[in-house]
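Trainee: Need a 3D model of the sequence below.
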Amino acid sequence: MKITFQGAAKTVTGSKFLIEVNNSRFLLDCGLYQGKRKDSFEMNRETSCNSDTLDAIVLSHAHIDHSGNIPCHVKNGFQGDIFCTSATRDLCAVMLLDSAFLQEKDVEYVNRKRERDGKKPFEPLYTKKDAVASMQYFVGMSYNRKRQILPGVELTLVDAGHMLGSAHVILDIEDMDSGRKTRLVFSGDIGRANIPIIRDPQPITQGADILIMESTYGNRTHPPYPESERELKRIVNETVARGGSLLIPAFAVGRTQQIVYTLHKLFVNGEIPDVPIYVDSPLATRTTDIFRLHPETYDEEIMQFMLEDKNNNPFGFETLKYTSSVDESKNLSSSDKPAIIISASGMMEGGRILHHLKSRAGNPKNTILITGWQAPFTLGRQIVDGKKEVKIFGELYDIRAKVELVTGFSGHADREELLAWAGAMEKKPTQTFIVHGEEESANALATALHDTLGFKTVHIPNPNQSFDI
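Mentor: Got it, this is the predicted structure:
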C-alpha cells in the first residue's frame, strides 16, 4: 500500500491524499487550495486533476478545501463512486455549484487583464455544468455502517462533530499481495465537544494501525464555548450602545448557523437588544435550508431548544432576516442604521462581506468580529494582525472599527481536544501522519503525540511525498 500526500501537507488547506492498494487508486478528500485569492487561483491551476486511473473518492466532509476539486476530476474523466454521508452529499450539491460560479468569475476577471496584455485566455478550472455532472457519482452513507468500496477495502464513516455530515474515515484494508490486514484511520477535521447544533466527535477507541490526523490547532487552545457566548453577548451590547453595527465575516457552512443559533438564544433570553440581524450570503441561506433537513445530526441541546422555542426553528426568529437579492444586499451595505450583519467569506477574500467592510470599517462605532482561523496573507489575517489600512477591491481603506477576536466558536478541536481524541485509541498506530496544519502547529502536535501519548513513528509529510506502508 502506498500513500501520497497531494494536499494539506504543511498547510491548512487542499486536503487530498492518494491511496494505492490492490491495483486500485482512490482519494481521501479532494479539496481546493484556499487562502489569498491570487495565490489560490495559481495554486489550484497547478494542481493535477488527472483521473484516468482513479477508482473512487472518499470524502470526509463538504468544506471546499476538502471537496472542491471533485468537479475538476469529473471534467477530466472520473466516473467512480464518491462515498460520503448523506448530509455531505446534500451540502456538496450547493457548495460545488457555488465554487464553480467563483471559478468562472475569477477566470473572467483574470482574462480581462490577459486580453489587455495580449495573452491567451484561461479556461475555468471547472464550470457549473461540471459541478452538476459530479453529483451523479455521490453515494450517501449512514454513520457506523461498514461497506466494501473496492477489492479488499471496507469503509466506515464515524461522526467527526466538525460540521453537518462530517466524518472520521475508517478503512479496513486487506493487502492482497502481502495478505496483511491494516486499519487506516483518517481523522478528517475533528470537531469540539459540547458545541451546540451537531453531536460531539465520536472517539475511535479501537485504534488504528495507520493514522492520518489533522493539526489545525495543534499548538493552541480555545476558551470554553460558554465563555465565547458571553463574549458575543458583550460585543453585541457594547456595539449597539455605541450606535454602531457589528460585522461578522463567517464561513457560510457551519459557522454562520452556529452564530445564528447563539444570537437566537441570546435574543429569546432578553440578553441582547432588539436590533436587526441579517444573514447576507446566498450560500449561507441555501446551506441553512440543508441544516434544517438533517435533524438526525443534531445534539440534545438544540433538539430541546426546538421543542421549547415558539418558532420551532433554531435558524430563524423575529429579528433575523436572510437577504435574498443583490439589491437587498446593496441597500444593507449603504444603510447607516445599527445592525448585526453575518456575511461570507469568512477570510474576507471575496463575497458580500467586502462591500460591508468598505462602508463600515472606517467608523469607530462599528465592530468587526473574527470568529475563525484566517489563512496567512488573507485580508482577514491582515485585520487580525492589526493592520490599519487595507486594500478592498484594489483601493485602500482605513480600519477604524473595533476588531474583536473570539475563537471559541471554532469547529476545530484545539490542542487538548486533539490529544484527547488520539489518546482514546486503545491500539496506538505504528505510523502517524500529521496533516492540515501550518508547520508550527503540526510540529507541536507531532511532538506531543510522540512524547505524551507514546505514538511510535510520527511523520509530517512534505507536499506530494509518498510513503510505502
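Trainee: drop to CA atoms for contacts and neighbour counts, all remaining ones
Mentor: OK.
Trainee: can you give me the helices in this structure?
Mentor: For the chain, helices defined by DSSP state H occupy the ranges 37-46, 64-67, 70-75, 86-116, 128-134, 225-241, 255-268, 282-292, 300-308, 326-334, 353-360, 379-384, 415-423, 439-451.
Trainee: mind putting the ones you listed in CSV, mean neighbour count and distance to Gln206 included?
Mentor: What follows is the helices of the chain, written out as CSV (neighbours: other Cα atoms under 10 Å; distance: least, Cα to Cα, whole Å):
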stretch, mean neighbour count, distance to Gln206
helix 37-46, 15, 37
helix 64-67, 24, 26
helix 70-75, 24, 31
helix 86-116, 18, 25
helix 128-134, 19, 34
helix 225-241, 18, 29
helix 255-268, 21, 31
helix 282-292, 19, 31
helix 300-308, 14, 26
helix 326-334, 15, 50
helix 353-360, 21, 44
helix 379-384, 20, 39
helix 415-423, 19, 11
helix 439-451, 19, 17
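Trainee: show me what contacts Leu396?
Mentor: Counting by Cα atoms under 8 Å, 6 or more residues apart in numbering, Leu396 makes contact with 389-390.
Trainee: ok, it to Gln374 distance?
Mentor: With the distance defined as Cα to Cα, to the nearest Å, Leu396 ends up 20 Å from Gln374.
Trainee: between the helices of the chain, which gets nearest to Thr182?
Mentor: Proximity to Thr182, assessed across the helices of the chain by Cα to Cα, is greatest for helix 415-423 (17.8 Å).
Trainee: doesn't Glu440 make contact with Asn219?
Mentor: Yes. Asn219 is within contact range of Glu440, at 7.3 Å (criterion: Cα atoms under 8 Å).
Trainee: One more, so I can put them side by side:
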Amino acid sequence: MRGETEPVLRFHGAAHSVTGSCYEIETPYSRILIDCGLFQGSKSERELNYGAFPFPPGAIDAVILTHAHIDHSGLLPKLVKQGFCGPIHTTRATIDLCSVMLPDAAHIQEMEVEQLNRRNAQRGRPLVETIYSQQDTATCMTLFRALEYGEWNTVAEGLRARFWNAGHLLGSASAELEIDRHDAPLRLIFSGDIGPGHKLLQASPEGPADVDYLICEATYGDRDRPDVSPEQRRSQLGEIVRGAAEAGGPLIIPSFAVERTQELLVDLYLLMQAGTVPMVPVFVDSPLATRASTIFERHADDIERGNVLRQALSSKELRFTETVEQSKAINRLTGFFVVIAASGMCDAGRIRHHLKANLWRRNATVMIAGYQAQGSLGRILLDGAQRVRIQGEEVEVKAHICLFDLYSGHADAGELVAWVQARTPVRHAVFLTHGEDSGLAGLSQRLQGLIPFDRIIVPRLDDAFQLTPSGSLPIAASQPRRLQPERVARLDWHNDLSKLLLDVTEAIDAAADERGRAAIIRRMRRALNNKAA
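Mentor: This next block holds a predicted model:
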C-alpha cells in the first residue's frame, strides 16, 4: 500500500486461536510485524508453519517482539531464512531467553524430522525438511536489538514504539506504537500476553491510556479464576503432591520450560522446606528449562522473589537432566518422585516419552499446569481420553489426570477487562485476538458497556483492516485464506483418524473370539471398498 494514506493492520496468526501470534502493520513509509510465532494445536494448524508467509519476508522493515514464548517468536528464524534482514526490537531479557529458546526449537525440529524421515523411508513416503536450521537461528539472533521499558524509539520510518511491562514472562512487554500521519500521529497498543495481577515472579501489568486502537489478547476472556493467595496456591499444589505420593508413583508435570517451570520449582521448594510434602527428587528433564533457569538466575534482581528462586535452583533435591540417557534413566525409577518436562501442551519434547512410559500406570499422576490448545495432546488428556497415540504408539490412560491452572501466565476475564479499562478512552476500536471462540465471545460480552459493541472486532486469520481517523474499515482479501475459519482451533481429520485407529483396536480386542474379530475387519473392508467404488 506504499503511497496510500492510511495504515493497514493484518492478522496473520492468533486469530480465533491462541498460537501463531503475528500482526502486520503497513504504513505509507514502512512495513513491520508485531511477533512472528509458531502455530501449535491440531496438525492442520501446525502445517501452517511449513507454508509460505502471507507477505514477502524481504519487504518487512522491522519486527517488534512482545516476548520470548515460541507461539510469539518461533517463526523468526524462518522469516530470516526467507529474506528478512531488518532489526528485531525487544527487551534485553527477551533476547537472553530467545538465545536459548530458538536454538532449542530448531533442535527439536531436527530430532523429530529425523525420526519422521526414518519412518517415511521405511514406508516409501517423501522425506520432509525442518522449518529452519540451527544456522538460521544463529543468523536471526544477530538481528535482535534491545529496547528499555518506557523509552520511545524509532523502529522504522514514520513509526515509533515503546514497551510497557506486561507482567506475563521475564522480559514480556505490551507494545505502544505511534504512526506518523499528516496531522496527529495514530496511537495503537498491542497487549502481547497480559499477566495476572499476582503472578509469582512478575510485577503487575502496565500500559498507557488514551489510544486510537487497542489489540488485546483474550485467552481467558470467558472465565474467572479463583482469587487465591500464593500461600493458598501452594497449599492446593501440596494436596496434589501428597496425593501422588500416596499413590506410590511419579508425579509427571508437562510444563512450559520458561517461567512456568521456574514458578513450580519455587513452590515445590517452599513446600518441601516447610515439611508439608515429602523431600523427594525433582527432575527437570528439559535442556531448555535448564538453560532458561540460568537466565532467570542471572535476572533474579529484576524479578519478584528472585532471592527465593536462587535458593530453589540450588536445592539438593533438584536434578537437571541434559542427555537422552539421563532422561531415559528417570523412567527406570520406582516409587514417588517429580518430573517436570516440556512441552507444556504435550505435543513435543521429552514429556511425550514420560507420558508414554507412565500414562498406563494406575499409580502415576499427570498434573496439567496450563492452557491446552484444542487438538493438543494435553487437551485430549484433559477431555478424558481413555487411549491416546504418542509417536505412533497406542497408550492406555490409567494414570490420574488433573488440571492445576493457578500458575497461568494469562490474566483472567476480570483482569483483562480491568486492563482494557485502564487503557481508555479507546477512540476507534478494540481488536480481540489470541483466544479461542469461547474466550473471545466471553471477553467481547464483558467489554460491552465499556466499549461500544460495534467497536469490538474479532478478526479471522488473514483479515485486514484500514485504520482511518474515523474508525477501522475491513479490506477484501487479495488471496485465499491459508486456513478456513471452521478449521482453526478445531480437532481435525488427523485427530479423528487417531481416535478411529484407537477405537478399531479397542473393538477388535473386545471381540469374543477370532470369528468376531474377523467380522469387524470384514465390515471395515466392505465400508472402505464401498467408499472407493
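Trainee: And the TM-score between these chains?
Mentor: Remark: TM-score between the superposed chains equals 0.93 [TM-score structural alignment, normalised by the length of structure 1]; 458 aligned residues with a Cα RMSD of 1.8 Å.
Trainee: before we move on, back to that, reformat the helices of structure 1 as TSV; add distance to Ala344 of structure 1.
Mentor: Putting the helices of structure 1 into TSV (distance: least, Cα to Cα, whole Å) gives the following:
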stretch	distance to Ala344 of structure 1
helix 37-46	14
helix 64-67	14
helix 70-75	22
helix 86-116	12
helix 128-134	20
helix 225-241	18
helix 255-268	9
helix 282-292	8
helix 300-308	24
helix 326-334	12
helix 353-360	6
helix 379-384	11
helix 415-423	27
helix 439-451	26
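Trainee: Quick one, which of those helices gets closest to Gly7 of structure 1.
Mentor: When the helices of structure 1 are ranked by distance to Gly7 of structure 1, counting by Cα to Cα, first place goes to helix 64-67 at 9.5 Å.
Trainee: what range in structure 2 matches the closest one?
Mentor: Helix 64-67 of structure 1 lines up with residues 70-73 of structure 2 when matched by TM-score structural alignment.
Trainee: Mean deviation, that stretch versus structure 1?
Mentor: In the superposition against structure 1, stretch 70-73 of structure 2 averages 0.6 Å from its aligned positions (mean Cα distance after the TM-score superposition for structure 1).
Trainee: For that stretch, give me every contacting residue.
Mentor: For stretch 70-73 of structure 2, using Cα under 8 Å, 6+ apart, the contacting residues are 19-22, 35-40, 65-67, 98, 101-102, 105.
Trainee: residues in contact with the equivalent of Ile399 of structure 1 over in structure 2?
Mentor: When structure 2 is aligned by TM-score structural alignment, Ile399 of structure 1 is paired with Val397. Val397 of structure 2 sits next to 359-361, 385-388 when contact means Cα under 8 Å, 6+ apart.
Trainee: just Gly306 of structure 2 next, same as before
Mentor: When contacts are counted by Cα under 8 Å, 6+ apart, Gly306 of structure 2 touches 201, 297, 299-300.
Trainee: wait, what's in contact with the aligned residue in structure 2 for Ser359 of structure 1?
Mentor: When the structures are aligned by TM-score structural alignment, the residue of structure 2 matched to Ser359 of structure 1 is Ala357. Contacts for Ala357 of structure 2 were tallied using Cα under 8 Å, 6+ apart; they are Asn331.
Trainee: From Thr321 of structure 2, how far off is Ala357 of structure 2?
Mentor: Taking Cα to Cα as the measure, Ala357 of structure 2 and Thr321 of structure 2 are separated by 17 Å.
Trainee: For the contacts of Gly306 of structure 2, which entry has the maximal number of neighbours?
Mentor: Each of the contacts of Gly306 of structure 2 was scored by neighbours using other Cα atoms under 10 Å; the highest score is Leu201's, at 24 neighbours.
Trainee: That residue pairs with which position in structure 1?
Mentor: Match for Leu201 of structure 2 (TM-score structural alignment): Ile197.
Trainee: Repeat that for His89 of structure 2.
Mentor: In structure 1, the residue equivalent to His89 of structure 2 is Phe83, according to TM-score structural alignment.
Trainee: Pull the contacting residues for its match.
Mentor: Neighbours of Phe83 of structure 1 in contact, by Cα under 8 Å, 6+ apart: 56-59, 138-141.
Trainee: roughly how far apart are it and Thr430 of structure 1?
Mentor: 27 Å.
Trainee: same check, this time on Ser466 of structure 1
Mentor: The spacing between Ser466 of structure 1 and Thr430 of structure 1, counted by Cα to Cα, is 17 Å.
Trainee: Appreciated, that's everything.
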